[in-house]
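Undergrad: With the input below, show me the fold.
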Amino acid sequence: MFLRTFGWSFAITAVGLIAAGLLWGAEGFGIVLILSILEISLSFDNAVVNATVLKRMNPYWQKIFLTVGVLIAVFGMRLIFPLLVVGLTAHLNPATVIDLALHSDQTYNGSTYAQYLEAANPAIAAFGGIFLLMIFLDFIFEEKDFNWLSWIEKPLEKVGKLEAFSSVIALVTLALAANFFAAENAETVLLAGIMGLVTYLAVNGLSSVFEAGLEEEEEAEAEAEKTGKSIVQVGGKAAFFLFMYLEVLDASFSFDGVVGAFAITQDIFMITLGLGIGAMYIRSLTVFLVRKGTLDDYVYLEHGAHYAIGALAVILLVGIEYHIPEIVTGLIGVAFIGLALGSSILRNRRAAAAGGSGDSELVGSNSH
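TA: Modelled structure (predicted):
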C-alpha cells in the first residue's frame, strides 16, 4: 500500500530531479531538492487537515484529489496564482507579468518579478493568515470527541457556543495586524484579510452543505440506482464542495512557500518544479493517512495540525512587517505534529494497559 500510494511521488521526484540536473546542472539539482524539502516541511500539517476532509470523499474523488488536484496545486497555486497576484497588486498586464517571470533579472518600472511578489506579500499574508486563522478558531471553539490540551480546549469550547465568535476574533485580529504590522498598507491588508474571511465562510459553508447531506447520501444513491443515474455523479456533486475547500486550503498553505522560495532562487521554473514535487508528497501523504486510518488510531494528530495552522496564521500576519525564516515555520509545524503523535501513542498505551476501559477518562483528563 505504501508503494501504491507514494509510487507516483517517487516517480515524479526521480524525473523532476533528473530534469533539473540536465537543465540547470548540479546547482539546479540541489535547489530543486531543497525547495521540495521546504514545501514538505511547511505543509506536513496541511496533509493531516486534508486527511480529515478527504476521508469523507469516495474513492473516485480521492483519485481526483491526487490527479486533478495535483495539477491545480502545482500549476494553479504555485505558478499561475502568483502571476495573478503580481498583476493585480502591481496593476500590470498579463503579458508584462509573464515576461518578468520568465526573465528573472528583467525589471519593469525598476522592479523584478520577485520584488513585485515581495511587495504583494502584505495582501498575500493577510488573506492566507485570516483564512488559516478561521480554520484554527473553528476547530478550537467546537466541541470535540477528544481533548488534547484540556485546560485550553474545554474553556474555549464553552466560549465557542457564542454565535459567529470565531469571525469576531478573526476581524479583531485583522484590525490589530493592520494597525501594528501594516502602517503603510493598512487598507490593502484589511481588504485582503476580509476577502480571506469571506472565502473561508463561503467554502466552509459549501462543505457544511455536504456535511448536512451525509445522512441523505445513501438514499440519493439508492434513488440513483433506480433511475439509472450514475452513483459517481451523485457522489461527485456532493464531494465537489469539499474538493474546492481543499484547494483553497492548499492555496493558503502555499503562499509562504512560494514567497520564501524566491530567497533561494528567482527562477520560476525551478520554483514550480521544486514546490510541485513537494506538493505531490503532501497529497500522497494525505491519501496514505486516510487509507491507513491514522487519524482514528492517533486521535491527537488533528489537534496538533490545527495548532500548527494557528501558529502559521500568526506567523503570516506578523510576517506582513517582519521576516520570519521559513525554517522556523516548518519546525513549529513539525513540533506540534510530533508532540501530538507522541501524546496519541502514550494515550493508546494507557488505554491498552487499562484494557480499553480507560478511554473515557483519558478523553477528559489528557492534557499533555
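
Undergrad: make it CA atoms for all contacts and neighbour counts henceforth
TA: Fine.

Undergrad: what's the helix or strand G236 falls within packed up against?
TA: G236 is part of helix 231-261, with elements assigned from DSSP states H and E. Here helix 231-261 touches helix 2-54, helix 59-66, helix 121-141, helix 186-212, helix 214-227, helix 268-292, helix 326-353, going by 3 or more C-alpha pairs under 8 Å, 6 or more residues apart in numbering; DSSP states H and E.

Undergrad: another one to check against the first:
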Amino acid sequence: MFAKTFGWSFILTGVALVLAFLYGGTNALILCAILGVLEISLSFDNAVVNARILERMSPFWQKMFLTVGILIAVVGMRILFPLLIVGVTASLNPAEALTLALEKGDIETEGTYAYLLNEAHPQIAAYGGLFLLMLFLDFMFEERDIHWLGFLERPLAFIGKLGSATLVVAMAALLFIGAFAGDSQVDVFIAGAAGILTYLLVTGLGDLFDVDGDGDTDADDTDATAAKIAGGKKSGPNGLVKATGKAAFMLFLYLEVIDASFSFDGVIGAFAITSDPIIIALGLGLIGAIFVRSMTIFLVKQGTLDDYVYLDHGAHWAIGALSVILLLTINIHINEVITGLIGLVFIIAALTSSIIRNKRVAAAAPATPEFSK
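TA: Take a look at the predicted model:
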C-alpha cells in the first residue's frame, strides 16, 4: 500500500534531484532537496484537509485531482503564479517576467525577480491569510460532538451561533492588519477583501449546486450528492455519499483554491533560500506538490481521518496558525522554520491525542464474550 501510493513520489523526487544537479551542480541539488523538505513539512495539514474533501468525491474526480490538479499545483502555483505576480507588480509582459526570472539575483537587490516578488508579499499574505482564516473559523464555529482542544473549541462554537460570525471576525482582522500596513495599506485591503470574497464565492457556489447534500440535486447529479464540505453526511454502505456532476466539480474547485492558498507560504518562503525559479519549481513542485498528493491519497485509502478523529481538528488549528502567521508577516518577518514546523506540531499532537483516545475507548469497551462450540 505504502509503496504503491508513494512510488511515483519517490521516482519523481529522484528525477527532480538529477535535473537540479544537471542544471546547477551540487549546490542546486542541495537547494532543491531543502525546498522539497520545506514544502513537505508545510503540507501535512494541507494533506489532511485535502483528504477530507477528496474522500467525498467520485473516483473520476479523485483522478482529476491527481492529474489536472497536480498540473495546477506544479505549473500554475509554483511557476506561473510567481511570474504573474512579478509581471503585474513591475508592469512586465509574460516574456519579460520570465526573462527576469531566469536572471540571477538575490532578494536584496532592487529590480530582481526575487526582490519584486518579495515586494508583493503584503498582498499575497493578505489574500491567502484571510482565505485560510475563514476556512479555520468556519470549522471552529460549527457545533460538533467531538472536540480536541475543548476549552477553546467550545467557546468558539458558541460564538459561531452569531449569524455571519466568520465574516465578522475576518473583516475585523482585515481592518486590524490594514491599519498597520503602512504604504501597502490600500493593496492589503484590496487583496484581503479579494481573499474573503473568493472564499464566500466558492462556498456559496457549493451551496448553489447542493454541495452540502441537504436539498434537491441538480438533474445531472441524481445518482449522488456531495457530503457537506466542512462536515460530511454519512449514507449507504460505504459511509460517505460520493459527489458527482456539478457538485463534484464545485468540490474540485474548492479543493484547488484551498490547495493554492496553502502554497502561498511555501512559494514566498522559497525565495529566502533561492531566487532561481527552476530550482524552486523542481523542489516545491516536482517534489513537494507530488508528495502532498501521495499523502492525501494515503489518508483517503487508509481511512486515517476516521480512525484518528482529532486529525481534522489539528489540521484546522494548523490552518489557523498559518493564517495568523501570513497576516503577521505583512509587517514583521517570521522565520520560515517556525512557519514550517507549526503545522507539523499540530498534526503530531492531534495524532498522538487520537491514539490515546482510541486506547482509552478500547479499554472502556465491554469485553466480547467468547462461546465455545
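
Undergrad: circling back to that earlier point, most packed of the helices and strands packed on helix 231-261 of the first structure?
TA: helix 121-141 (a mean of 26; mean count of other C-alpha atoms under 10 Å).

Undergrad: okay, that one sits on what stretch of the second structure?
TA: Counting by TM-score structural alignment, helix 121-141 of the first structure falls onto residues 121-141 of the second structure.

Undergrad: same check, this time on stretch 260-274 of the first structure
TA: Using TM-score structural alignment, stretch 260-274 of the first structure corresponds to residues 269-283 of the second structure.

Undergrad: for stretch 31-44 of the first structure, the distance to its chain's centre please.
TA: 14 Å (C-alpha atoms, centre = their mean, to the nearest Å).

Undergrad: and what of stretch 4-17 of the first structure?
TA: 21 Å.

Undergrad: Check the gap between the nearest residue to S166 of the first structure once chain neighbours are set aside and S343 of the first structure for me.
TA: Closest residue to S166 of the first structure apart from its sequence neighbours, by C-alpha to C-alpha, 6 or more residues apart in numbering: L137 at 5.6 Å. Here L137 of the first structure is placed at a distance of 22 Å from S343 of the first structure (C-alpha to C-alpha, to the nearest Å).

Undergrad: Now do the contacts for G278 of the first structure.
TA: Residues near G278 of the first structure by C-alpha atoms under 8 Å, 6 or more residues apart in numbering: 35-40.

Undergrad: how far does stretch 201-208 of the first structure sit from the chain's center?
TA: Offset of stretch 201-208 of the first structure from its chain centre (C-alpha atoms, centre = their mean): 16 Å.

Undergrad: My error: substitute stretch 185-202 of the second structure in the last question.
TA: How far stretch 185-202 of the second structure lies from its chain's middle: 17 Å, per C-alpha atoms, centre = their mean.

Undergrad: how much does it stray from the first structure?
TA: Stretch 185-202 of the second structure, aligned to the first structure and superposed, deviates on average by 0.4 Å (mean C-alpha distance after the TM-score superposition for the first structure).

Undergrad: Mean deviation, stretch 6-23 of the second structure versus the first structure?
TA: Looks like 1.4 Å for stretch 6-23 of the second structure (mean C-alpha distance after the TM-score superposition for the first structure).

Undergrad: swap in stretch 124-140 of the second structure?
TA: Mean deviation for stretch 124-140 of the second structure: 0.3 Å (mean C-alpha distance after the TM-score superposition for the first structure).

Undergrad: Show residues contacting that stretch.
TA: 153, 156-157, 160, 166-167, 170, 174, 188-189, 191-196, 198-199, 230, 258, 261-262, 264-265, 316-317, 319-320, 322-327, 329-330.

Undergrad: switch to 6 Å and redo it
TA: With contacts defined as C-alpha atoms under 6 Å, 6 or more residues apart in numbering, stretch 124-140 of the second structure is touched by 156, 166, 188, 191-192, 195-196, 199, 261, 316, 320, 323, 326-327.

Undergrad: In CSV, list the residues you listed along with distance to V75 of the second structure.
TA: Formatted as CSV, the contacts of stretch 124-140 of the second structure follow (distance: C-alpha to C-alpha, whole Å):
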residue, distance to V75 of the second structure
L156, 38
T166, 32
V188, 26
A191, 23
G192, 24
G195, 21
I196, 25
Y199, 23
S261, 15
H316, 26
G320, 27
S323, 24
L326, 23
L327, 26
